[in-house]
Every structure is written in C-alpha cells, then in structure tokens.
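A.B. asks: 3D, please:
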Amino acid sequence: MKITALIAGAVRGAAFLTAMGLACAGAARAQAPASQLDTILSAGTLRICTAGDYKPFTVAAGEGYEGVDIEMAQSLAKALGVEPRFVRTKWADLMPDFLAGKCDIAMGGIGVTLERQKRAFYSAPTLATGKVPLVRCADKDRLQTVADIDKPGTTVIFNPGGTNERFARTSFKQAKLQLHTDNVSIFDEILAGRADVMITEAREATIQEKLKPGLCAVNTDKPLTFSEIAYLLPRGDVVFKAFVDQWLHIAKSTGEYQRIFDKHFR
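C.D. replies: Down below sits the predicted model:
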C-alpha cells in the first residue's frame, strides 16, 4: 500500500509540474513583446525610409520614387498584404530617423556596417559589392589605388553621413577632402574639375559611368573593399526579420530580384 501511495503521489506531482510548466510557457508567450510585423499588419501600411538619391537602388522621381529597392519595397508590402509608404530621409539622418521609429524598414542601397549593426538588425544581404574610384576618364590610369589618390593636389569628394564619407575620412590623409551635400549633382563636380575622385559602391560607379560620359569607374572587378547591401530592420525583432528574410529568399529563388535589378541596371 505504501509503494502504491508513493507511485500515485509521484504521478500527481509530475502532472502538477507539467501543468505549471505549460502555464508558465503560456504566460511567457502572452507577455512576449509584439513584433513590428504585427504592428504593420494591424496598421495596413509598411513605412519605408529611403534616401532617394542612390541609383540604381532608390531615386526620387516627381512625387514618388523608383529603383531596385523601391520595387522590392512594393513587393514586400504586397507579400505582407499592406500598402507601402515611403519616408524620405538623408544618409546623415538615416539611423536617427530609423531609431526614432519613423519607419518600419529602411531600403535603398544601404551598406552593412558593424556600427549600424550595433543598433539595428539587417536582412540577409541583397548583393555583395565594394568601393571603387569614380574619376574623369583622363585620370583612370593614374588614380587606381588609395596610394595613387592620397596625394596633395588630389581632391576627394564625398556625400555626408554614409559609408562613402567614412571611407574617405579614414583612408586619405594627404588628399584634400571635399564634402558635397547633394548626392545627385556630386558627379558633375568631378566632370567640372572641381573634384578629382569619388569613392563609391561599384554598382553606383558603373551606373554613373553610363549616365555621365567622361566619367570612368576604376577596377570594378577588383574593389578596394568588400561590402554588402541589405535592408535595415529593428534590432531584436527576430519575427519580422524572419519574414523579410524568407520573402527575400523567395524573391531571389524565383528570379524576381534579378529581373528588377536588371531592369534598373541598364
């Protein structure tokens, strides 16, 4: 009888512990912070921060935008079943605007950096790239490396707040550094001879080479750096990141991303 009673007591104890465990798990799930995914679905709107000045990824066009990541943003919104709403930002304001909650995601040729990674998540990379010099074609042979460029008498121009500025300020000690706040007209400064070189992503350099006769992208097959481009997401929100990564995986696997990229990379 004692053994039977002990067994019965053990069974009741195990059942109690199981019930408590399930209750605690349920309470934990109930108290888990809501994902931005839930907020987006509830609002019916996906807010996208974008600079609108970085071909072929994001370009302000009239009252709207166009570019690779603009179409990808529209694709993401469609996958979510919501409407896209673009929020204009500047490169210098990108992280402050994002951290202030002005948008749910930031898209538009955003480079992956460890500094940004401290404060935000990134999606899986959309593509790999690197920094290359963009120069007047007459200077293509003499301005190929950092050592070639970093000399007195050479003017390096850059736009504020992004990886181009960071590279210029950390890499060049003797060349003249010139800040230019408009990322659309900056290339004309090189053509006009008011600057000699801009260090930018290979994709953008190639696009500007096509758009601006007289400019040449240098060694696009051997960039000065390795970098990746991705989408900026709220730090810690693994649910929203998982959705974005899966959507991007499908877009790449079905060829959707490549079709959009090829359309704008002409």
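
A.B. asks: switch to C-alpha atoms for all contacts and neighbour counts from now on
C.D. replies: Noted.

A.B. asks: check which helix or strand covers M20.
C.D. replies: helix 2-31 (DSSP states H and E).

A.B. asks: tell me how far that helix lies from the chain's centre.
C.D. replies: 48 Å (Cα atoms, centre = their mean, to the nearest Å).

A.B. asks: now stretch 24-44
C.D. replies: 25 Å.

A.B. asks: I have a second one here; can you model it like the first so I can compare?
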Amino acid sequence: MSKWGWIVVGGGVLFASLLTLWQTEQPRRVQAKNVFATKKIVVGTTGDYKPFTYLNRKTNEYEGFDIEVIRSFAKTTGIDVEFVPTTWPTLSADLASGKFDMVVGGVTKNIEREIIGDFTSSYLSFQKTPLVRKEDAGRLVSIEQINRPDVTIGLNPGGTNEQFVRKTFTKANIVMYEQNLDIPHAVASGEVDVMITDTVE
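C.D. replies: Presented below is the predicted three-dimensional model:
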C-alpha cells in the first residue's frame, strides 16, 4: 500500500472512495466480516461531502457518486446495503467499534485512518483550495493572504481540511460548523471569509 504526505496548496492528495476493515490482532481493530455470507453490508457515510455523499433532506436518502457505487455493488452481488450516519470526528472510532463494515463518501487517505483500516485503490487526486466570495477572489487566494488575524475561516471538525487549516493558517480566525455544507452559505453571506476545501468539491 502506498503512503502519501501532505503537500500544501499546489500539491496532490490521494483520494479513496472506500475505507474497509481488515483483520488484525491489534487493539481498536475489528475482525473483517464476510458480507457475502451475511448478505448484507453496513456502510458508514457523512452525507455532507458532495459530489460523493449527500443526505437529501427531502427524501431522507443518501445520494452521490460513492453511494451509487456501493448500491451498484450490492445489486450486482445480491446483497443488501444499509447506510449508517457518521461524522468526520467520529468516523475512525465508529469504524473501529464495528458500527459499520466500511466507509464511503470522499474519505482521504491519512495515517490515522490507515492504522485501523485499509483503503481501496485511489481513483482521484485533488488539491486544497480556498472558496471565497467573488469580490474576494483577487485578495484571498494565497496562504499568505488568508493567514491573517483579520481573516475568518469556516471549518468543519474532524476531517483532513481541519488538519490542514490548523497547521497552515495559524494566524487566521476559525469558526467551527457542525455541518460541512453550511460553510459555503456562511461564505456567501459574509459570516466567514474563506472555506478551505478540495478542488473536487
């Protein structure tokens, strides 16, 4: 399995759709389950990371690229699929505790996650990028321009974006949002200046 390290804006980050369990005797890991024997796979997903996973509040159904991949897999193999909500801060612990068999929905590879599980092959690479209002597109585009005390960054806890922001933007103000999809609206309304996100999002 290949490893990767952080490269700031302008660098690549590997991306994998699925984080699956593997067998081990170390603490915090659980035994892999034969979903073909149980005829059911339980899938954790955050439902807040378009275009990979999104909980449609009108239908109460999950949508997105990774969701459709799992549904197609389940249909082809003749097993049932159950989606279980998780969050970025609790994703790894939920997987280790056996709350679900795998995770889908834009799960970026990192060492902490690889300690408790295994990834499929990456199918996409991307970069971190700032999301700003149109009128700020000329002044808030570099790390130096954003890393200032008079700039406020909207941030969702628990994911690789939080790790990147806290390491890179030590001088900027940070406002936390429980729901990742609330941050673009906060940028648009002027509640915050910037959202650090991924180019694919």
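
A.B. asks: report the TM-score for the pair.
C.D. replies: TM-score for the superposed chains, counting by TM-score structural alignment, normalised by the length of the second structure: 0.80, backed by 171 aligned residues with a Cα RMSD of 1.7 Å.

A.B. asks: before we move on, back to that, next structured bit after the helix holding M20 of the first structure?
C.D. replies: By DSSP H and E, the next helix or strand past helix 2-31 of the first structure is helix 36-43.

A.B. asks: in that next one, what's buried?
C.D. replies: Q36, L37, I40 (16 or more other Cα atoms under 10 Å).

A.B. asks: over to stretch 172-184 of the first structure?
C.D. replies: F172, A175, K176, L177, Q178, N183.

A.B. asks: so how far is T200 of the first structure from L143 of the first structure?
C.D. replies: Distance of L143 of the first structure to T200 of the first structure, given as Cα to Cα, to the nearest Å: 14 Å.

A.B. asks: same question for E209 of the first structure.
C.D. replies: The value you get for E209 of the first structure to T200 of the first structure, if Cα to Cα is used, is 12 Å.

A.B. asks: any common contacting residues for the two?
C.D. replies: L134 (Cα atoms under 8 Å, 6 or more residues apart in numbering).

A.B. asks: more neighbours: which of the two?
C.D. replies: T200 (24 against 20; other Cα atoms under 10 Å).

A.B. asks: what's the more buried one aligned with over in the second structure?
C.D. replies: Matched across to the second structure, T200 of the first structure falls on T197, judged by TM-score structural alignment.

A.B. asks: give the contact list for that match.
C.D. replies: K128, T129, P130, L131, N161.

A.B. asks: of these, which belong to strands?
C.D. replies: Counting by DSSP state E, the part of these found in strands is K128, T129, P130, L131.

A.B. asks: as a markdown table, these with distance to S97 of the second structure and neighbour count would be great.
C.D. replies: As requested, these are exported to a markdown table (distance: Cα to Cα, whole Å; neighbours: other Cα atoms under 10 Å):
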| residue | distance to S97 of the second structure | neighbour count |
| --- | --- | --- |
| K128 | 30 | 22 |
| T129 | 33 | 20 |
| P130 | 34 | 20 |
| L131 | 35 | 24 |
